[in-house]
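Novice: pasting the sequence and the predicted coordinates here, then a few questions.
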Amino acid sequence: MITSMTAFAVNEAEIGNLKVTCELRSVNHRYLDVSLKLSDRLRFAETDIRSIISAKISRGKIECALSYKKQGKQQSFTVDADAVAALITATKLIEQQMYSSMSFSALEILAFPGIQQESELDKTDISAGINTLVTATVKQLLETRAREGRQLKAIIEERCVKIQGFIESANQRMPEVLTALRKKLTDKITELVAQPDFDRLEQELVYLTQKLDITEELDRLDTHVNEVLRVLDQSDPVGRRLDFLMQELNREANTLGSKSVDKDMTQISIELKVLIEQIREQVQNIE
């Protein structure tokens, strides 16, 4: 099953007296890269969160943001008396070096970092709740990635069918190209040489035909396209495999263009490269 690497999911849950929100964002990346945005009070859950994500996702840049709000009545807090005393002492020292006195209100002191001490969280219960929340959000993210993956698969299959059509057109066109080339060279030599050596001409035409033969390139193109269609039905992550196949398809299309001596064949080569590039852009988002 094709899975996209681009998705977003958000979920929230009530854990004790907290309302915790989990947001997951996923974009394409060569490997799995998990980035966490946690408040200091939830930092203890980092290891479990990384394990949950990496167990379900194998590729992509994942951003996980966890935030919380307190619920119910305002929770009590304690004041760090030593920090208050140190702050007041420092203020007095500063005032002694100023022309006018400066004072803080009680609220301003309370707003100073480190003065208010929140009560400790019950890490055991909260950790279990966070794990459940993250697991549910990851599931939601995977469902979104799967939906977009099905759309990507349909797009790639459509392009592959078009590529097969151009391969068939090239196969049908090639005998006509070689016949026209033979006639053109024969006529040209006949015009230039009074008594042309047709045996030598035939040898040169055979050599030229072999040099311009694109049968192998067309066969490899067809093989690679069939492999793409086969890989699309696999259940494992296939993004890297598809990326490799796009490189091989592009290589054969370039060779096809370099051997072309006919405007129709040149156009077929161009159309193939356009379709391959369109598929490659979609493959960049596949896990």
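Specialist: The structure has been received and is ready for your questions. Numbers count the residues shown, from 1 in each chain.

Novice: only C-alpha atoms for contact and neighbour calcs from this point on.
Specialist: OK.

Novice: which SS class is S101?
Specialist: Under DSSP: H, G, I helix; E, B strand; the rest coil, S101 falls in the coil class.

Novice: for this protein, what spans make up the strands?
Specialist: Under the criterion DSSP state E, strands of the chain are mapped to 7-15, 18-27, 32-38, 60-70, 77-79, 116-118.

Novice: nearest to V231, out of these?
Specialist: Closest approach to V231 among these (C-alpha to C-alpha): strand 60-70, 19.3 Å.

Novice: what is the closest one packed up against?
Specialist: Here strand 60-70 touches strand 18-27, strand 32-38, going by 3 or more C-alpha pairs under 8 Å, 6 or more residues apart in numbering; DSSP states H and E.

Novice: got the buried residues for the last one?
Specialist: When you say that, I think you mean strand 32-38. Of all the residues in strand 32-38, those buried under the rule 16 or more other C-alpha atoms under 10 Å are L32, D33, V34, L38.

Novice: can you pull out the helices in this structure?
Specialist: For the chain, the helices defined by DSSP state H cover 46-56, 81-96, 106-111, 123-192, 198-212, 215-231, 239-259, 263-283.

Novice: next, the angle from the longest one to helix 215-231.
Specialist: For helix 123-192 against helix 215-231, the angle by axes from the mean of the first three to the mean of the last three C-alpha atoms, to 10 degrees is 160 degrees.

Novice: what's the angle from helix 123-192 to helix 239-259?
Specialist: Here helix 123-192 points in a direction 10 degrees away from that of helix 239-259 (the same axes, to 10 degrees).

Novice: name the helices or strands packed onto helix 123-192?
Specialist: Under the contact criterion of 3+ C-alpha pairs under 8 Å, 6+ apart, helix 123-192 touches strand 7-15, strand 18-27, helix 46-56, helix 198-212, helix 215-231, helix 263-283.

Novice: now those as JSON lines including distance to S169 and mean neighbour count?
Specialist: Formatted as JSON lines, the helices and strands packed on helix 123-192 follow (distance: least, C-alpha to C-alpha, whole Å; neighbours: other C-alpha atoms under 10 Å):
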{"stretch": "strand 7-15", "distance to S169": "39", "mean neighbour count": "18"}
{"stretch": "strand 18-27", "distance to S169": "38", "mean neighbour count": "19"}
{"stretch": "helix 46-56", "distance to S169": "44", "mean neighbour count": "14"}
{"stretch": "helix 198-212", "distance to S169": "17", "mean neighbour count": "13"}
{"stretch": "helix 215-231", "distance to S169": "10", "mean neighbour count": "17"}
{"stretch": "helix 263-283", "distance to S169": "8", "mean neighbour count": "18"}
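
Novice: okay, now the one to match up with it:
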Amino acid sequence: MIQSMTGFGKHIVQLPSKKITVELKSLNSKNLDINARIPQTYREKELELRKMIADVLVRGKVDLALYVEITGEETTAEVNQGMVKKYMEQLANIAKGDDIKLLELALRMPDTLKTERDDIDEAEYKAITDAMKEALSEIISFRNEEGKVLEKDFDERLDNLNTLLAQIKEMDPERLATVRERLEKAVADLKVELDANRFEQELIYYLEKYDITEEKVRLANHLDYFKATLKSDDSNGKKLGFIAQEIGREINTIGSKANYAPMQQLVVQMKDELEKIKEQMLNVL
């Protein structure tokens, strides 16, 4: 079953004095690209959090956001009283005013608040990692659901390609007969004497150059292989991309050999279906 690289996961943990929120968002990317926004307190744990993501999400552009909101009386910020008093004294020397107004002005000045860095609380960090696991589980579920939508679309496109291929197979004898007739008429219009046996040999040689039997067989095999890969246990977008390239190669060869307008119209339709597959392929894990 295929997975999409588009996903979202979120989990909230409520502690006695803090609310912890972990959000994960992912989009398509050739490799795993993690962008982390976490509080300064947990910067030393960033590599561990990144590894948790890398162990689960193989590819994609992933945004990690960790929010820690203080909901109780706990705080690490304190008023720098000495600095505030110095500001108030200097402001009083510059202009007259009551203490309340001077205090309001002083608190707007730099360095009036000081924040002491706390050590990481192990219980709190465990709550963060648990929330991360839940968010990862949610984003995997999201990716699986998106993968089902992609798989349904791929199945429809593959069915359309198989239908068009069947029409090409049905049309092929008529195409060769038309090409042969055109060549015979062109030679007849020259009004020259030709050896019938030699002409027949040259005609067969020429028609063999327009034979698409191998291309039809290979294209059918590639379409079956693509569908089988969709149903495999692993999601392998890169492998599907390689198969899509081979499908495109066979379609292009059929188009170049067709030399027959009705068949070339079918080839154009096949290219359109394949292009839609390639667009969706960008989102497959």
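Specialist: Sure, I can see it. Source: prediction; values computed, not measured.

Novice: TM-score for these two?
Specialist: Overlay of the two chains. TM-score (TM-score structural alignment, normalised by the length of the second structure): 0.88; 281 aligned residues with a C-alpha RMSD of 2.6 Å.

Novice: out of the helices and strands packed on strand 60-70 of the first structure, nearest to K184 of the first structure?
Specialist: When those are compared by C-alpha to C-alpha, strand 18-27 sits nearest K184 of the first structure, at 54.6 Å.

Novice: so which bit of the second structure is the closest one matched to?
Specialist: On the basis of TM-score structural alignment, strand 18-27 of the first structure is assigned to residues 18-27 in the second structure.

Novice: ok, stretch 215-231 of the first structure next?
Specialist: Matched against the second structure by TM-score structural alignment, stretch 215-231 of the first structure falls on residues 213-229.

Novice: return the mean post-superposition distance for the matching stretch against the first structure.
Specialist: Compared with the first structure after the fit, stretch 213-229 of the second structure shows a mean deviation of 1.1 Å (mean C-alpha distance after the TM-score superposition for the first structure).

Novice: one step back: quick one, which of the helices and strands packed on helix 123-192 of the first structure gets closest to D243 of the first structure.
Specialist: Smallest distance to D243 of the first structure across those (C-alpha to C-alpha): 6.3 Å, for helix 263-283.

Novice: so where in the second structure does the closest one end up aligned?
Specialist: By TM-score structural alignment, helix 263-283 of the first structure lines up with residues 261-281 in the second structure.

Novice: distance from the match of strand 18-27 of the first structure to the first structure after superposition?
Specialist: Superposing on the first structure and averaging over aligned pairs (mean C-alpha distance after the TM-score superposition for the first structure), stretch 18-27 of the second structure comes out at 0.9 Å.

Novice: hmm, T78 of the first structure is touching Q117, no?
Specialist: Yes: contact criterion C-alpha atoms under 8 Å: T78 of the first structure and Q117 qualify, at 5.2 Å.

Novice: mind putting the helices of the first structure in CSV, distance to E12 of the first structure included?
Specialist: Formatted as CSV, those follow (distance: least, C-alpha to C-alpha, whole Å):
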stretch, distance to E12 of the first structure
helix 46-56, 15
helix 81-96, 35
helix 106-111, 29
helix 123-192, 7
helix 198-212, 64
helix 215-231, 37
helix 239-259, 31
helix 263-283, 32
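
Novice: for I2 of the first structure, find the nearest of those helices.
Specialist: Taking the helices of the first structure one by one with C-alpha to C-alpha, helix 123-192 is closest: 4.9 Å.

Novice: distance from the chain centre to that closest one, please.
Specialist: How far helix 123-192 of the first structure lies from its chain's middle: 16 Å, per C-alpha atoms, centre = their mean, to the nearest Å.

Novice: do stretch 185-202 of the first structure as well
Specialist: The answer for stretch 185-202 of the first structure is 58 Å, by C-alpha atoms, centre = their mean.

Novice: among the buried residues of strand 32-38 of the first structure, which two are most distant?
Specialist: Farthest pair in these, by C-alpha to C-alpha: L32 and L38, 19.1 Å.

Novice: could you measure from L181 of the first structure over to S258 of the first structure?
Specialist: 16 Å (C-alpha to C-alpha, to the nearest Å).

Novice: higher neighbour count, these two?
Specialist: The residue with more neighbours, out of L181 of the first structure and S258, is L181; 17 against 12, by other C-alpha atoms under 10 Å.

Novice: in the second structure, what residue corresponds to the more buried one?
Specialist: When the second structure is aligned by TM-score structural alignment, L181 of the first structure is paired with V179.

Novice: distance of that match relative to I251 of the second structure?
Specialist: Distance, V179 of the second structure to I251 of the second structure, by C-alpha to C-alpha: 20 Å.

Novice: do the same with K148 of the second structure
Specialist: To I251 of the second structure, K148 of the second structure is 27 Å away according to C-alpha to C-alpha.

Novice: for A13 of the first structure, which residues are in contact?
Specialist: Contacts for A13 of the first structure (C-alpha atoms under 8 Å, 6 or more residues apart in numbering) come out as K19, V20, T21, G129, L133.

Novice: do I254 of the second structure as well
Specialist: I212, E215, K216, V267.

Novice: leaving out chain neighbours, which residue sits closest to D233 of the first structure?
Specialist: Once flanking residues are discounted, D233 of the first structure sits nearest to M1: 5.8 Å by C-alpha to C-alpha, 6 or more residues apart in numbering.

Novice: is it correct that that neighbour is in contact with R230?
Specialist: No: counting by C-alpha under 8 Å, R230 is not a contact partner of M1 of the first structure; they are 11.1 Å apart.

Novice: list the contacts of the residue nearest to D233 of the first structure.
Specialist: Applying C-alpha under 8 Å, 6+ apart, the residues near M1 of the first structure are A146, G149, R150, L232, D233, Q234, S235, D236, P237.

Novice: filter those residues to the buried ones?
Specialist: Neighbour-count burial (16+ other C-alpha under 10 Å) applied to the contacts of M1 of the first structure gives A146, G149, R150, L232, P237.

Novice: nearest to M246 of the first structure, of the helices and strands packed on helix 123-192 of the first structure?
Specialist: Relative to M246 of the first structure, the nearest member of those by C-alpha to C-alpha is helix 263-283, separated by 6.0 Å.
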